[in-house]
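Visitor: have a look at this fold, sequence not included:
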């Protein structure tokens, strides 16, 4: 009989629902590896539990509820992670709550609780790792569980996998374009000579910028990502170590760059001396990051044996959900 694995999905917004739908669509393939059963689904308002596991049909019906709609179900309970673990004992905890870069909550406490209950963790929430990367990894090792976090940085490109595959390299620096919203805005400003405010409106119109874009424009999202990448390559820093300069670019700045064959990019970096920052930078057209436009992301990794540049998609909803599923499969193996 195949090993059974019970999953708790904590955070049931657009990514959570896409992940659950993907689980049902890929169930035939997944069953070759293990018998996965979703036994808990929670959003900000409540949770539903089923120790025997929800059927694919029941999961699809949950996905059809309005956002934060679990509370409307008669079987819904108040969100209580301790109760969840005592009732259904999940083996894999999927953390998809929104990022809180001040405290990491509720994701940080949820992940700690999961690890202490000897559950593997898969997270798309960057904040807990950005704030407590080494502590969480140490706790996971102590409890003999894994943490999967492929979807936290460049979720549409196997960046984390690549970094984990070069353990023998000594990474000296990382420079990256890690935020799709700000890169799209700067591309629009360069190509169409529109002010930053109009570029933001266009980003919001196509759904890649939030109504409140401060996490992108103030550098929080990029800062969290450079912290995670730095820790993956054994350069330990925390979010509070990253100097953030908000994105504020005038059309006159763009015009000057165009005259000098340069471009402005919003760069997140770890320097050889350990300094980490996020700020707008003028780049020569010869720089590998200069031609990365639109919603693409890129990293340039400086090592003792040369540079590695990787360009690809960031973490859209579908890409993130696929990476979450890949991590779920990965922690089982």
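Guide: Noted; the coordinates are in hand. Quick caveat, the model's predicted, so the values are computed rather than measured.
Visitor: going by C-alpha atoms from here, please, whenever you check contacts or count neighbours.
Guide: Noted.
Visitor: and stretch 107-114, which residues are buried?
Guide: Using 16 or more other CA atoms under 10 Å as the test for burial, stretch 107-114 gives 107-108, 110-114.
Visitor: so which of the residues you listed sit within helices?
Guide: 107-108, 110-114 (DSSP state H).
Visitor: then this one, side by side with the first:
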């Protein structure tokens, strides 16, 4: 249950992060955003590990664990984040979200194949409900442009047209590429943390961020983007910094969840971020997103799915007087 709760917290903060990124990329570039958000994780995880007394755990990781955590950091914070930023800028947070559900399929297949995890009826029902929830928000929208409001919320809104024009080819391509990175990284995190507990997950997050920062720095310098990064405007810098803090907390919760709960539980629950994004995007970016309806219904359905994932078969059997056939069904697992 604790692992599921941590996964929900990770989903909520990750969704808030995506909404703030959407605001930032209206005026800032992808390189500028990554130059702020990726390195920020190093001091934040360092402080968290130091304050909790888990900094020394970095030296206790095996070479395999260090390689897995470094790979997770590179795949998630460099590859996945770059592709996510490109997709978000092209088509908006809410159109990116459904496509990125593909990362759950990648994660589940790899968790069963590499980690020896299995699916149970409760997990299958939970995953199905979580995947169903966001689809309830997808409705066909007309192409009529909205009139420009006379009330401008921020300087950004004063300079941008009210109607957002998505770039679908770019957005869908980079959504799929980000899904591959985000789908592989939980497997590497689970391998790297070696079931050593929540405290050690802070040290694991530090290793992942150090590796990601080193790789991104090499790419940034090699591409000659340093002067461009330094030219970021104040508004974009503010939102990227806010995003960096949010994604730190998201990863803190996620690594903690991965350290104590199976990937087949944590990753599906983390998909709740798709619904949380709708609320945060409505709050932060009402003029720059494509919104669907039935959000409350979708949220309820997905939360029921999250509950199903966190319940064990023993708890269900203790709460409900089930016939023998139902008990046998609950105890089934694959593979």
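Guide: It's in. As the structure is a computational prediction, the values presented were derived from the model and not from experiment.
Visitor: tm score of chain vs chain?
Guide: A TM-score of 0.24 describes the superposed chains when it is computed by TM-score structural alignment, normalised by the length of structure 1; 143 aligned residues with a CA RMSD of 7.1 Å.
Visitor: make CSV out of the ones in helices among the buried residues of stretch 107-114 of structure 1 and add distance to residue 82 of structure 1.
Guide: Listed next are those as CSV, based on distance: CA to CA, whole Å:
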residue, distance to residue 82 of structure 1
107, 14
108, 14
110, 9
111, 12
112, 11
113, 8
114, 9
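Visitor: picking up where we left off before, what's the closest of the buried residues of stretch 107-114 of structure 1 to residue 251 of structure 1?
Guide: Comparing the buried residues of stretch 107-114 of structure 1 against residue 251 of structure 1 with CA to CA places residue 107 closest, at 39.0 Å.
Visitor: wouldn't that closest one be in contact with residue 126 here?
Guide: No - the pair residue 107 of structure 1 and residue 126 fails to qualify as a contact (CA atoms under 8 Å) at a distance of 9.1 Å.
Visitor: quick one: residue 130 of structure 1 and residue 231 touch, right?
Guide: No - in this structure, residue 130 of structure 1 is not within contact of residue 231 by CA under 8 Å, at 9.0 Å.
Visitor: so which of those two has more stuff around it?
Guide: residue 130 (24 against 17; other CA atoms under 10 Å).
Visitor: ok, the residue lying closest to residue 171 of structure 1 once chain neighbours are set aside to residue 60 of structure 1 distance?
Guide: Leaving aside its chain neighbours, residue 171 of structure 1 sits nearest to residue 303 (4.4 Å; criterion: CA to CA, 6 or more residues apart in numbering). Separation of residue 303 of structure 1 from residue 60 of structure 1 (CA to CA, to the nearest Å): 46 Å.
Visitor: compute the number of surrounding residues for the nearest residue to residue 175 of structure 1 once chain neighbours are set aside.
Guide: Distance criterion CA to CA, 6+ apart; nearest residue to residue 175 of structure 1, sequence neighbours excluded, is residue 269 at 4.3 Å. The local packing of residue 269 of structure 1 (other CA under 10 Å) involves 30 other residues.
Visitor: helices or strands up against the helix or strand where residue 269 of structure 1 lies?
Guide: Per DSSP states H and E: residue 269 of structure 1 is located in strand 262-270. Counting contacts by 3 or more CA pairs under 8 Å, 6 or more residues apart in numbering; DSSP states H and E, strand 262-270 of structure 1 is packed against strand 171-177, helix 180-192, helix 220-232, helix 251-259, strand 276-284.
Visitor: which one of the ones you listed lies closest to residue 42 of structure 1?
Guide: Of those, nearest to residue 42 of structure 1 by CA to CA is helix 220-232, at 24.1 Å.
Visitor: could you check the angle strand 262-270 makes with that closest one?
Guide: Orientation check (axes from the mean of the first three to the mean of the last three CA atoms, to 10 degrees): helix 220-232 of structure 1 against strand 262-270 gives 50 degrees.
Visitor: show me what helix 220-232 of structure 1 is packed up against.
Guide: Secondary-structure packing of helix 220-232 of structure 1 (3+ CA pairs under 8 Å, 6+ apart): helix 126-142, helix 159-164, strand 171-177, helix 214-217, strand 242-244, strand 262-270, strand 276-284.
Visitor: rerun that using 7 Å as the cut-off
Guide: helix 126-142, strand 262-270 (3 or more CA pairs under 7 Å, 6 or more residues apart in numbering; DSSP states H and E).
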